[in-house]
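Asker: have a look; sequence and predicted model below, questions after that.
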Amino acid sequence: MDRLIYTAMTGARHILDQQATTSNNLANATTTGFRAQLDAFRAVPVVSEGLATRTFVVDSTVGSDYRAGAMETTGRALDVAIRGNGWFSVQSTDGSEAYTRAGAFKVSENGLLQTAGGLTLQGENGPIAIPPNTNVAIGADGTVSGIDQNQLQGGPTNVIGRLKLVNPDVAGLVRGDDGLFRQQSGLPANPDPTVRVADGVLEGSNVNPVDAMVNMISLARSFDTQMSLLKNAENNAAKATQILALN
């Protein structure tokens, strides 16, 4: 009886957690460069001085789906997508280095190359500053070049900097509450010269909306099952109490 109650109780609680994760994935089905979150649960016996009759369900791992999303051609010079494996390096709000696949860039009021969310992109030599009145182009190796808008067509191209493109082992990455990824060690990753990008393209989310909806329905049914188990446990306890009272 104890095993049933504890398993059903903790199972229902963690199903709600997984439902929240699935809802977040579904809400980000159109977010550029989003990586779906994954949950996994397992049963753990409660070890105490008594018999091992109680078992909890715990969230054993929280990971991410690192498969690439669909590519969408935009034709915008500051829209960039990574081909294959790799990440863009950005400076997070706390000043640490973090990684993202969202390649919709812009030039801030201060002339810094930033993400659409306002995070400063990291170059191999620090933040990349774009001179005023400059048309920006990003090469396949992440090189950022610019042409002065005041120059006639065919004017000289100036190399401004190079994006810091990294490719750390995904097993050592963790997702922060801000949606950015960081290395578990807390150390910045080294640039990887083999990472390539495509300009005028954005990578979409790798969330499959249909799969997410089916998963939400399955979780809702699982939650109902856990509630039914708790109800059965209550009925069994009531019947047992009646029998003991008769005796």
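Answerer: Thanks, I have the structure now. Residues are numbered from 1 along each chain as shown.

Asker: hey, let's count contacts and neighbours off CA atoms from now on
Answerer: Will do.

Asker: run a quick neighbour tally on R42.
Answerer: Here the number of neighbours of R42 (other CA atoms under 10 Å) works out to 11.

Asker: with the one 10 residues further on instead?
Answerer: Applying other CA under 10 Å, we find 12 other residues in the vicinity of A52.

Asker: and it, that one's in a strand?
Answerer: No: read with DSSP: H, G, I helix; E, B strand; the rest coil, A52 is coil and lies in no strand.

Asker: and it, how far from V58?
Answerer: 16 Å (CA to CA, to the nearest Å).

Asker: same deal with G11?
Answerer: Here G11 is placed at a distance of 8 Å from V58 (CA to CA).

Asker: compare those two and say which is more crowded by neighbours.
Answerer: Remark: of G11 and V58, G11 carries more neighbours, 24 against 16, as counted by other CA under 10 Å.

Asker: contacts for stretch 218-237?
Answerer: Counting by CA atoms under 8 Å, 6 or more residues apart in numbering, stretch 218-237 makes contact with M1, L4, I5, A8, M9, G11, A12, I15, L16, Q18, Q19, all of which sit outside it.

Asker: biggest separation within these, which pair?
Answerer: When the contacts of stretch 218-237 are compared pair by pair using CA to CA, the farthest-apart members prove to be M1 and Q19, with a separation of 26.8 Å.

Asker: of these two, who's got more company?
Answerer: Neighbours were tallied for M1 and for Q19 using other CA under 10 Å; the higher tally belongs to Q19 (21 against 14).

Asker: another one to put next to it:
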Amino acid sequence: MQALKIAATGMSAQQMRVDVTANNISNMSTTGYNARRADFADLHYQQLRSPGAIVAGTGEVLPAGVQIGLGVRPAAVAMEIKQGSMRPTGGELDIAIQGNGYFEIEMPDGTSAYTRDGAFKLTGDGQIVTSEGYPLMPDITVPEEAREVVINADGTVFARFADQVQGQQIGTITLAGFINEKGLEAIGDNLFVETEASGNPVIGEPGLNGRGTLRQGFLEESSVDVVAEITELIEAQRGYELNARVMTAADEMLSATTRIR
């Protein structure tokens, strides 16, 4: 009897579904976080009679076969690409992306990572960095005597000084786009790295070639829909319970079989 093993794969799948949902709910306040969804696929089938087979003796073609499924397996846990709402903060280094794109960040080993978390800070040298201290790329340094930083929608960054009417451009913030954002690999700290599935980053000016624009003084909130997550959690719990009942029923049937004399 395969029912015990099949039900076990179903319970494992629903447990993963709960784990993914729990991670979404725990990140409901994480800046720029996109909810994840677990996708599943059925396992191989035990072919007792293949569809289209020729019946021995009659030569008839079977219109349908006998295929016994062997359960379910995880296929992917992918991001749901969805724009989060804009939360006004008033911070001059708080930058939200309205539309597609990622900020490029330089990691300690010199490689690039990507994020939609625009809660930037300044170092003691005036360099713009993430909350973890990773520099924004291309590198932008705010002069110590600057009294205000202005960031336009197209990424140009200006510093205003006390003795000047016009701001002085000190750099440009670019955005990276990917042909398959769901192929990015999350590494924590709101950061992603490129993979073969995501494709190479296409970096350029905000507002061009499908890239979003920047909004200074805003942060993008998590795109997690709490009501949808609670619904997902209830469905996963019910699915787990049903698979557990299948295991109980299969166990009782096996028990009855062993009692036959």
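Answerer: In hand now; what should we look at? Not measured: the values here are computed from a predicted model.

Asker: now the TM-score, please.
Answerer: Put the two chains on top of each other and the TM-score (TM-score structural alignment, normalised by the length of structure 1) is 0.86; 235 aligned residues with a CA RMSD of 2.3 Å.

Asker: just the helices from structure 1, written as ranges.
Answerer: For structure 1, helices defined by DSSP state H occupy the ranges 2-27, 209-246.

Asker: now render those helices as JSON lines, adding distance to N85 of structure 1.
Answerer: JSON lines is the format used below for those (distance: least, CA to CA, whole Å):
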{"stretch": "helix 2-27", "distance to N85 of structure 1": "21"}
{"stretch": "helix 209-246", "distance to N85 of structure 1": "23"}
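
Asker: give me whichever of those is most buried.
Answerer: Stretch with highest mean neighbour count among the helices of structure 1: helix 2-27 (a mean of 18; mean count of other CA atoms under 10 Å).

Asker: hmm, who's touching stretch 161-181 of structure 2?
Answerer: The contact list for stretch 161-181 of structure 2, computed with CA under 8 Å, 6+ apart, reads 81, 100-104, 114, 137-142, 145-148, 155-160, 197-206, 211.

Asker: spatially central residue for structure 2, please.
Answerer: With distances taken as CA atoms, centre = their mean, structure 2 has M79 as the residue nearest its mean C-alpha position (2.9 Å).

Asker: any idea what S205 of structure 1 aligns with in structure 2?
Answerer: Aligned counterpart of S205 of structure 1 in structure 2: S222 (TM-score structural alignment).

Asker: that match - nearest residue in space that isn't next to it in sequence?
Answerer: Nearest in space to S222 of structure 2, with sequence neighbours left out and distances taken as CA to CA, 6 or more residues apart in numbering, is Y33 at 4.6 Å.

Asker: so that neighbour touches D225, yeah?
Answerer: No: judged on CA atoms under 8 Å, Y33 of structure 2 makes no contact with D225 at a distance of 11.3 Å.

Asker: which of the helices of structure 1 sits closest to A77 of structure 1?
Answerer: Of all the helices of structure 1, helix 2-27 comes closest under CA to CA, at 27.4 Å.

Asker: so what does that closest one touch, helix or strand wise?
Answerer: Packed against helix 2-27 of structure 1, as judged by 3 or more CA pairs under 8 Å, 6 or more residues apart in numbering; DSSP states H and E, are the following elements: strand 37-45, strand 55-64, helix 209-246.

Asker: need the contact list for the closest residue to N25 of structure 1 other than its chain neighbours.
Answerer: With sequence-adjacent residues excluded and distances taken as CA to CA, 6+ apart, N25 of structure 1 is closest to A36, at 5.7 Å. By CA under 8 Å, 6+ apart, the contact set of A36 of structure 1 is N25, S64, D65, Y66, S205, N206, V207.

Asker: R42 of structure 1: which of the residues you listed is nearest?
Answerer: Out of the contacts of A36 of structure 1, the one with the shortest distance to R42 of structure 1 is S64. That distance is 17.6 Å, counting by CA to CA.

Asker: so what corresponds to the closest one in structure 2?
Answerer: By TM-score structural alignment, S64 of structure 1 lines up with M79.

Asker: what is the neighbour count of the closest residue to its match other than its chain neighbours?
Answerer: Computed as CA to CA, 6+ apart, the closest residue to M79 of structure 2 that is not its neighbour in sequence is R36, at 4.4 Å. Taking other CA under 10 Å as the neighbour definition, R36 of structure 2 ends up with a count of 19.

Asker: how close does R36 of structure 2 sit to G110 of structure 2?
Answerer: On the measure of CA to CA, R36 of structure 2 and G110 of structure 2 end up 29 Å apart.

Asker: kindly report the same for F178 of structure 2.
Answerer: 20 Å.

Asker: and the two? Which one has more around it.
Answerer: For F178 of structure 2 versus G110, neighbours defined as other CA under 10 Å are more numerous around F178 (20 against 8).
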